[in-house]
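# return atomic coordinates for the entry below.
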Amino acid sequence: MTNISSNTGRIPKPRTKTFTGCWTCRDRRVKCDDEHPHCRRCRRSGWVCKGYGLRLGWDQTPGGRSHRRQLWPLAPYGDQALSSAAVSALLTELDGCSGDGCAQQRGPFSVFSVLSSSDLNHVASVDRSIPDIVLSQESEETHQSSSDVNTIVSSIGDKESDLASPEPLSDALSTTTATSTSDPSEDLQAGSPEPACQVDHHRITSIDHVADHQKPGNQLLSDYNIRRSNPYTVETDTLLWNYINPIVLPRPETELVHHWVVFLSGNMLLIDTPDNPCRTVFMPLALKGLDASPNESNIHLSIFHAICASSAFSLFHLRQNPRYHSIAMHHDQLALRHLRTNLQRARCLDEPTLAAVLTCITAEAMSGRRSRWRTHVAGCLGLLENQAHGDWIRNPIASRLLQSYLSLSSLCSLRLSGRLMALLDGPSDLRHYLERSHGVTTQLVQFLAQITALAESQTQLSTEELDRFELQLYLNFPCLSNPDAPGSMIVQHALNSFYYATIVYFRRNLRCAPLWDVQDLIEKAIIEIEAVDSLTRDKGGCPYNWASFVVAADCERPDLQDRMLAFFDRKSRHGIQNINVLCEIVQALWNRRAAAGPHVDIQWQEIAREADFDIMLV
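Model (predicted):
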């Protein structure tokens, strides 16, 4: 409609809009002559010409969408010359459109619909769901359930027992700020509240879906089995992603997996070889669980969470950051829950189940907790007794897992049957696996099992029988199976220290020798222990701690005690809290002997059986 002026009767000139001109003239809302690089009007008027470059505007609402007119490519309309009148007509039509929820477009121009506040909140929530783009700054704390965790893991002991469903474990997060940090060596007894430490809500809840498999609706956008594509990935990267088949993990779990692969894997074994089972066996089994449905529990998820718990406990002891303790307890609960759930429905023992038990034992060693480790170590023996005849035990992977588990059980003074003891030998090509991995031979483990059985049975052996047994020890001095292998000298010194510790163990428990009578053997063992550290320049891995504990426990001379304290201090860099707790037990034993006097002989077994000192010796 046209408006006729009442004064002149002339039709007013239509108002035109320009999309060119320098930014100074646009800001002043005056006509620009479009002269480049600086317009003549600005120069003549004394204004600073801001040029004709492209400007970007940032929306002030996080997660919101811009209300500016969207710039569309002009290619489809490049050949169509629009007159000023046509442009004005299009813009007038678009400006008059109502916010009916639909975007409007006319020619090369368009406007967006007006979004309501609820729409803006929905858009913002969707944008925030993308991990690592917008991170919440709020922190929350994990409060562990007071349910009896020992009740959960006690189902490992007997496959045929009637296993009730697991007690519900609270994964709720509290916003209360932590006021204190619990002692990492404090025993986490059943029913006692776990320490509440500050932890990122988005980081720790991103893995809840793998625990609550009974809740079909519990599906998060960060589910492990979803292959999310990066919205910023260019097309040239598509082929690369297809080849490597990436697994997307939340940031804390990525850090924990990195710590396991790069740090812990090399520190838990004496020699870090390319076929280190921590990387080549446990990690593939753990990551296999992430490909499963988020609504189902599987034994591989128990391995994954136990690995994460082990790494978080290790990082907590290395960095003293309470956040890692909360994450460790969270993953520890999930590992136990998946282990129990899958043991209930397992028909037979297999490699993944054995790996799950071993990783849970590893988490106990990293945490340094008392007593609870025994449930894991002893529980699987009952299952293994029923499956010792299976063909799977001859598999190379299964053989390595069995040798580690059975030797660990024997060093923890758990009695093994003859059938299980025979499994320690393994196939011919893996018969000497324990040498390079844990610094012990199968023969020494078998000797230790016999000594423990005789000591606990309190059988009175004659002097001739004890002489024959000790002679067998002297005839089985450990010799390397492959002396030309890399690191053979390190392995030999580790075997020697274990050998001298075994003789000390025999003489103290069966011969009832006094402390002063074994100090020469103690010194020989310490020399071998120090030689391992010297050859590795204190950068080597950690063999079984049984030998160093036995040697340190029976140290009587102050100089030897100081050398063992220095050894434990060097080993604290491994991030294995179990080593620090063993040092505490040794010092408590020394103090008790000093208080009792020189005529009272206190055995380390007496203090190790107490609840406060019931620690795993490996």
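# okay, CA-based contacts and neighbour counts for the rest of this
Fine.
# burial of Gly441, as a residue count?
That one is not Gly; residue 441 is Thr. 24 (other Cα atoms under 10 Å).
# one more to put side by side:
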Amino acid sequence: MPKVTSQRTFTACWTCRRRNIRCGNAQPTCSQCKSSGLECEGYDIRLVWVDQETGTYLPRQRRLYSCDATWKGYPGWTSKQVDHLIQQCELRQCRCALHQVPSPFTIFTLPTESIDDSIEATSEEEQDREHYGLSVTPSGCPSSEARDFCNVSSTSASVSEYDDLVHASDSAELDLLPSPTSQADLILEGRPRPERCRSSHGRGARNSRTAKWSTWLLNLLHEPSSMLAQTHDESRLFHHYTSYLSTQMVPIDSAHNPWRSTYPVIAAHQALSSNQRSRSLYHAIIAMSGLHLANLKGSEHGTYEVMTATRYYGMALRSVRESLSEPTAGDYNCVLAALIVMILAEHAFEAAGSSRGWRTHLAGGLRFIMHHLAQDRNPWARGHDAWVMTQTLAMFAIIAQTTSNHSTTSTGSLSEIRHVLHDAMAHPRFGYTVGGNARLLNAIYQVRHLEEQITMARAVQDAAADAPIRREAEKIMRELHISACDDDVDTYLSGTDTSSKMRGQVKMHLDLFAASIRIYCQRNVLHAPPSAVVDYVHQVLTLANALMDADCGAVFIWPVMVAAVEAYTPESQALARRFFDRAEKRGGANRKAMHRVIRQVWTDRERLASECCCDSGDVAIDWREVMESLGVDILLL
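The predicted structure is shown next:
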């Protein structure tokens, strides 16, 4: 009998290819993997580098794209146009129509300065050391060295300059959706997103260890699967985090963004570890990235990402529990970072509003800080990374208190960590990751404290205590009337060389914060009606929409929520709807829950105004009571 030959089609999933068995080719998980209880690694095209000297490459992977796959999604350029794109890609100066659309012709620059044995600190690090009395070489987690490279960097090779490389390296992985019609669709296809405002500034020469880190990080961004991840899902989701999500988590994506420097570098260290307990942050980032990507895809297309994120969230939770049961000094940065990411993953990106787990994680993080505080006077002074984690959790605690109904919160609920809060807020750059500063976050903290005091005074009918509380509130209001000045902007940017456009956006964020705190103070301490804050409400919502139009990063949601619930005029309500309609499409599930609460507040106010035959601006409603009646619990992050 003649031998039967078959032609290989290369359509099997990667798991079946590795096992050398016939694949069912089902989407998204093949029947063979499902029946065997194995994780299906999917059908994506994987590219590898071919060694130029030996011609060898990793087996079972593709060496090149077909022509159609390579140029999919790009215009049909002529040879002359392609030559122009290639010639101009290094100069980055041409502004013709060809350069207004994403192009595969991009470059990255490598360090050209000599490598020195000394490290010249950034102005930010110098401020930290001066404030805390730190030594030149931070102790503890080795991520401090990596952060030196990532945060700004030295050389012209900062993380932001690898964006094009990062986006191009994974362009075929998510090509399962229709042709892109929005920014989210462009992201899902892996295409380069439009350049947003960024900044970098030069630093002195680096030592040899930092040069090694630059090579390592370049490899990490270029080929994360070979550097870190054991599975395709980890590589894909870690890439989504580093290339997109991390840039969307701060108002101004400058070189000081810890979400794309501090957090991923610590996570990368963990990914290289064989100890599962030490990989809590890495797993938490994978989970958060998966949930964000699922929200971008929608419920119909994001089921697989939700399942993957749930699995990694469970692994992160288990690792954190083990670390909390036996805390050590070396765990401080990693555990706090994991808890912070888990709070955001469970609340901001999962089914927001229905979850109460974020409060448990927040309380656990505060207890963890107190445990280390008992052994070390200021654990956050160990290095820049420790301060970043501590100030972030302290900021979460301040914002969380404002979302609790005053009837369920006792005075001094933050008293146990008051020392931590005061020390963290003493740093001038406290709050920069949410678009605020130490002065503004401290004002929120003080107003919340006054709100608790006046509630307790009225509960015991102590009229004498009412007047001094009101005077203190009016003093805070007067201080907030001072608009953000150049010194505030300089402190926020920490000496980074920036454009006038970026400086203007920073000032808008600071003014947004100040106006919303005035609303919060008047409504919750002075008990003024919505009509008394109508101008502030319009100012906040106008600024929020302007920042959203600029597409320069995240708009911190607390100021917008505080203003939107007090909107009663058609103009202000239209601005609020416009903002939240767009915010809901950016992958944050808690935006939908907030919008629901806001609409319910508006409905209740209109109903009460109709029943009382009065103007809507005279009807005061506590939005936190509405939130409680709806059965949701929102952290405004």
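# hang on, Ser278 of structure 2 packs against Arg321?
No. The criterion here is Cα atoms under 8 Å, and Ser278 of structure 2 misses it with Arg321 at 11.2 Å.
# more crowded one of those two?
The neighbour count for Ser278 of structure 2 versus Arg321, taken as other Cα under 10 Å, is higher for Ser278 (23 against 15).
# so what's that one up against?
Gln270, Ser319, Cys334 (Cα atoms under 8 Å, 6 or more residues apart in numbering).
# could I get those residues as CSV with secondary structure?
Shown next, in CSV, are those (DSSP: H, G, I helix; E, B strand; the rest coil):
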residue, secondary structure
Gln270, helix
Ser319, helix
Cys334, helix
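# where neighbours are concerned, which of the residues you listed has the most?
Going by other Cα under 10 Å, Cys334 tops the contacts of Ser278 of structure 2 with 26 neighbours.
# how much space separates it from Gln522 of structure 2?
40 Å (Cα to Cα, to the nearest Å).
# check Glu566 of structure 2 too.
11 Å.
# what sits in contact with each of those two?
Joint contacts of Glu566 of structure 2 and Gln522 (Cα under 8 Å, 6+ apart) are Val533.
# more neighbours, the two?
Glu566 (31 against 21).
# the more buried one should be in a strand, yeah?
No. Counting by three-state DSSP, Glu566 of structure 2 is not part of a strand but coil.
# show me what it aligns to in structure 1.
Counting by TM-score structural alignment, Glu566 of structure 2 corresponds to Asp554 in structure 1.
# so what's that match closest to, chain neighbours aside?
Leu515 (6.5 Å; Cα to Cα, 6 or more residues apart in numbering).
# residues touching that neighbour, list them.
Here Leu515 of structure 1 is in contact with Arg508, Asp554, Cys555, Glu556, Asp601 (Cα under 8 Å, 6+ apart).
# so which of these is the most crowded?
That'd be Asp554 among these, by other Cα under 10 Å, with 26 neighbours.
# contact partners for it?
Contacts of Asp554 of structure 1 (Cα under 8 Å, 6+ apart): Leu515, Gln519, Ile522, Trp604.
# what about the third one, neighbour count?
Spelled out, it's Ile522 of structure 1. Using other Cα under 10 Å, Ile522 of structure 1 has 27 neighbouring residues.
# which element is the aligned residue in structure 2 for it on?
Aligned counterpart of Ile522 of structure 1 in structure 2: Val537 (TM-score structural alignment). Using DSSP states H and E, Val537 of structure 2 sits in helix 534-550.
# just Ala284 of structure 2 next, same as before
Applying DSSP H and E, one finds Ala284 of structure 2 within helix 280-297.
# roughly how far apart are Val600 of structure 1 and Glu456 of structure 1?
For Val600 of structure 1, the distance to Glu456 of structure 1 - Cα to Cα - is 21 Å.
# other SSEs contacting the longest helix belonging to structure 2?
Ordering each helix of structure 2 by length in residues (DSSP state H) puts helix 500-524 first. Here helix 500-524 of structure 2 touches helix 438-459, helix 466-480, helix 486-493, helix 534-550, helix 557-564, going by 3 or more Cα pairs under 8 Å, 6 or more residues apart in numbering; DSSP states H and E.
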